[in-house]
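Q: Pasting the sequence and the predicted model now:
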Amino acid sequence: MTTFVDRVELHVAAGSGGHGCASVHREKFKPLGGPDGGNGGRGGDVILVVDQSVTTLLDYHHSPHRKATNGKPGEGGNRSGKDGQDLVLPVPDGTVILDKAGNVLADLVGQGTTYVAAQGGRGGLGNAALASARRKAPGFALLGVAGDLQDIVLELKTVADIALVGYPSAGKSSLISVLSAAKPKIADYPFTTLVPNLGVVTAGSTVYTIADVPGLIPGASQGKGLGLEFLRHVERCSVLVHVLDTATLESDRDPVSDLDIIEAELKQYGGLDNRPRLVVLNKVDVPDGQDLADLVRPDLEARGYRVYEVSAVAHKGLKELSFALAEMVASARAAKPKEEATRIVIRPKAVDDSGFTVVQEEDGLFRVRGEKPERWVRQTDFNNDEAVGYLADRLNRLGVEDSLMKAGAVAGDGVAIGPEDNAVVFDWEPTVMAGAEMLGRRGEDHRMEEPRPAAQRRRDRQAERDDAEQEYDEFKPF
């Protein structure tokens, strides 16, 4: 038996990007042919897509952990790693995506509507991509970035034109079975219907969908019975139909009081006051049912309701009801505002936006936050001095050092790049004092330079020795 599940918590993980490759091209008579390390592949995304053939979230109830594949690392010979494969998860039409705090992230309505739940990490650049006119032979590559990890909640809200509401055993499922081709489970006891049933009805040129909402009893909006679980399935429906039982065997119930109780629950739930209503007096094939219908109909019409007397068993009054519902659905569709063409809003970055922030915290630690510096730190191999120097150069060009100085940082102060739970912390030394400028032409290899005259080579070597002695005298310990 298929179980209906309309709310699940899903843990999704995107694929991580592959690491870049640090490689040097070598041939028999050309041992230093230049860097040829390829880039790492991009990690796969986790994508939710509406599929009309999917009607429940049952699969995700049993398997709540889903992960996309990682990108492959780059290889020598300028071979880039293969991108990770996106993980596409089909969801029913009308699925709402929320974060764990209950904030709506996306509302997926319509076949093919997609939402990227977790973004795959970008691949690291190989040393071939890092080479430049000044850095001809990088001895390092960038690491791949880890993919996003997200905990999300999926809630299904039935997409239908008409919602049948009423007490258990009022005949909602029977009415759907005779108005459409749907075959719900029907029995004469409370809570026969444990899941919302959907049916498609054709009335003249109008085709509409109809759903019954089970489990509405007094206190449903506070969680009593099954009502709270399924009241959200009413939200997307354009028309509400009260199905009232005129042949109930319970002495303390009558159609008018049933209507008042259900309306009170709908009002308590909220957001449904503007939906047009229609009342169906069901089971008029029973003699006492017809008498009760004749008795309460004037009262209901005096309240402004359109009232129809039907019998799902005897197929009485169904044609008139189906065409009346088609008329209301057509009016509701015509009243909906037309969807405007999607506008592309371009918001250029402010000229004074540096892309990062530097804040001194209460404990004296300076914290740097920003998409670029945080990503650069994650892509750095801290076991490679050249890679660390490359990171220092990038941060310096971005203006991080200048901002630290303006914020009052001095040599030896603690600096953290990233959020509190995942930051790189180090004792800051300005670039000049750290000797990064002395490293000078990082990634250069004189063996790859064009041949120079012997006299020029001697002059260059002497100049390098003079510079080294001067730098030692300037920075030697006392």
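A: That came in fine, so what should we check first?

Q: From here on, just use CA atoms for contacts and neighbour counts.
A: Noted.

Q: start to end distance for stretch 335-352?
A: Taking C-alpha to C-alpha, to the nearest Å, stretch 335-352 runs 46 Å from one end to the other.

Q: what does stretch 376-384 give?
A: End-to-end distance of stretch 376-384 (C-alpha to C-alpha): 14 Å.

Q: Check what contacts it and list those residues.
A: Gly124, Phe140, Leu142, Leu143, Gly144, Val145, Ala387, Val388, Leu391, Ile417, Val424 (C-alpha atoms under 8 Å, 6 or more residues apart in numbering).

Q: Looking at the residues you listed, which are in strands?
A: Mapping the contacts of stretch 376-384 onto strands (DSSP state E) picks out Ile417, Val424.

Q: Tell me which stretches of the stretch 51-200 of the chain form strands.
A: Assigned by DSSP state E, counting those that start in this stretch, the stretch 51-200 of the chain shows strands spanning 65-67, 87-91, 95-99, 104-108, 114-118, 149-156, 162-165, 197-203.

Q: What of the stretch 301-450 of the chain?
A: Using DSSP E, counting those that start in this stretch, strands in the stretch 301-450 of the chain cover 307-309, 357-360, 366-369, 414-417, 424-427.

Q: if we can go back for a sec, give me whichever of the strands of the stretch 51-200 of the chain is most buried.
A: Most buried of these, by mean neighbour count (mean count of other C-alpha atoms under 10 Å): strand 162-165, with a mean of 26.

Q: for comparison:
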Amino acid sequence: MTTFVDRVELHVAAGSGGHGCASVHREKFKPLGGPDGGNGGRGGDVILVVDQAVTTLLDYHHSPHRKATNGKPGAGDARSGGDGSDLVLKVPDGTVVMTKDGELIADLVGHGTTYVAAQGGRGGLGNQALASVRRKAPGFALFGEPGKDQQIVLELKTVADVALVGYPSAGKSSLISVLSAAKPKIADYPFTTLIPNLGVVTAGSTVYTIADVPGLIPGASQGKGLGLEFLRHVERCSVLVHVLDTATLESERDPLTDLDMIETELTEYGGLEGRPRLIVLNKVDIPDGQDLADIIRPDLEARGYQVLEVSAVSRLGLKELSFALAKIVSDARAAKPKEESTRIIIRPKAVDDTGFTVVPEEGFFRILGEKPERWVGQTDFSNDEAVGYLADRLNRLGVESGLVKAGAKEGDEVVIGNGEDAVVFDWEPTMAAGAEMLGRRGEDHRFEAPRPATTRRRERPEEEQDDAQSEYDGFKPLG
């Protein structure tokens, strides 16, 4: 049965916002007391949080689809809907978030580090929030915004100070079991270790973590054996310790050849060239092992390596090894630049960014942009006032001017958005500025107070006219 998973594909979906409410306040002697529809609640986010108590991605291997709850719809009497609950997913320290194409999204290191994997949709506005001086009683409300969803890949890269690397059965698991309180599986056959094991070592005043990486063989960097699955667990380690078996029973192997092979695989994997190395000659408690250690040690030291002879069984040389590693780890920590406080990177929009683009296509014009597409999704197309409100918003954004510049003519087909959610309109240019206004979409003249007979209506300058297109139904959905 699988107990350790370090890579999963996860589909996360945030909650959708609740719909706004269209309601009119009513009471005795006040049948039309004004709009009182409340706003919809916000949809819940999907949030990844690093938890040191979690060591595997197994839960997401069994349940790869996760969804936050939706916001509640608004109600009359100005009651806003409740927000959806955020879905918090706990992940191990060192989890990397990527797209399916391998593009890095986030690198989660450190207990409590969070990342919003999918953002909940905003709630739709009720007709009370949509009311204004000119639009006193809107007979419509906005739909809630759909929550974001995406397919992500979670990949675990072990966070440790020291990585023990070497051939299968070189004694790495035995070493970590005597250096720390870790209790890995130990046996005399290859590939005993099928998952990375972590242990905590205390040497004087220095405390560091040590990882036992599953055995590597030739071709590991290309995926042979278990290598490619676990080589990534070496990436974050500050120190690499080559564990060489001086008492191997395989006649075609020797410690120097093993070292060259492992170094070749590490080089081909890449990114590990500058890490400090230390050589551990293991199993010197065996007579033949000690003899071989005496023969190869001068060659290793001539290559510039620090060499220690140890025995996990008799515990020979373990104290020296733990303190030697503590010194290397301390030096590596001191050389590492201090982590800067969290920075917010602001990417301002371009000066000429209109918030949308008009793309001429064969037989129609497509409008793309976050605002137009969101507004379309929030519009109730069965309500004429809502459609008119959408047209006003699009025109204020400059969509009509963009269509004119792109060469659109009256009656041309206009598509907003992509895919199945796209909305198709027949475009009609707005009425000329200064045309007689009969009223504004969304207004209810029943709330207009009668004007005294002596009152004269002030003539407004042309630039103050209420967007000559206010009576124009410019963008009408087909069908």
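A: Yep, it's here. Just so we're clear, the structure is a prediction, and the values are computed from it rather than from any experiment.

Q: out of the contacts of stretch 376-384 of the first structure, who's nearest Ala187 of the first structure?
A: Val145 (56.7 Å; C-alpha to C-alpha).

Q: just to revisit the earlier point, with distance to Glu263 of the first structure as extra columns, can I get the strands of the stretch 51-200 of the first structure in JSON lines?
A: Below are the strands of the stretch 51-200 of the first structure laid out as JSON lines (distance: least, C-alpha to C-alpha, whole Å):
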{"stretch": "strand 65-67", "distance to Glu263 of the first structure": "40"}
{"stretch": "strand 87-91", "distance to Glu263 of the first structure": "31"}
{"stretch": "strand 95-99", "distance to Glu263 of the first structure": "25"}
{"stretch": "strand 104-108", "distance to Glu263 of the first structure": "27"}
{"stretch": "strand 114-118", "distance to Glu263 of the first structure": "35"}
{"stretch": "strand 149-156", "distance to Glu263 of the first structure": "23"}
{"stretch": "strand 162-165", "distance to Glu263 of the first structure": "10"}
{"stretch": "strand 197-203", "distance to Glu263 of the first structure": "21"}
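
Q: what's the closest of those to Arg232 of the first structure?
A: Proximity to Arg232 of the first structure (C-alpha to C-alpha) singles out strand 149-156 among the strands of the stretch 51-200 of the first structure, at 8.3 Å.

Q: what does the closest one contact?
A: 6-14, 56-57, 92-100, 117-118, 233.

Q: circling back: can the strands of the stretch 301-450 of the first structure go into TSV with extra columns for mean neighbour count?
A: Shown next, in TSV, are the strands of the stretch 301-450 of the first structure (neighbours: other C-alpha atoms under 10 Å):
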stretch	mean neighbour count
strand 307-309	20
strand 357-360	16
strand 366-369	21
strand 414-417	21
strand 424-427	14
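
Q: Out of these, which is closest to Leu105 of the first structure?
A: Leu105 of the first structure lies closest to strand 366-369 among these, at 23.9 Å (C-alpha to C-alpha).

Q: ok now that closest one, how far from the chain's centre?
A: Relative to its chain's centre, strand 366-369 of the first structure lies at 28 Å (C-alpha atoms, centre = their mean, to the nearest Å).

Q: From the contact counts, what lies against it?
A: strand 357-360, strand 414-417 (3 or more C-alpha pairs under 8 Å, 6 or more residues apart in numbering; DSSP states H and E).

Q: Distance to Ser257 of the first structure for the ones you listed - can I get that in a markdown table?
A: Shown next, in a markdown table, are these (distance: least, C-alpha to C-alpha, whole Å):
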| stretch | distance to Ser257 of the first structure |
| --- | --- |
| strand 357-360 | 62 |
| strand 414-417 | 64 |
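
Q: From Ala182 of the second structure, how far out is Ile176 of the second structure?
A: 7 Å.
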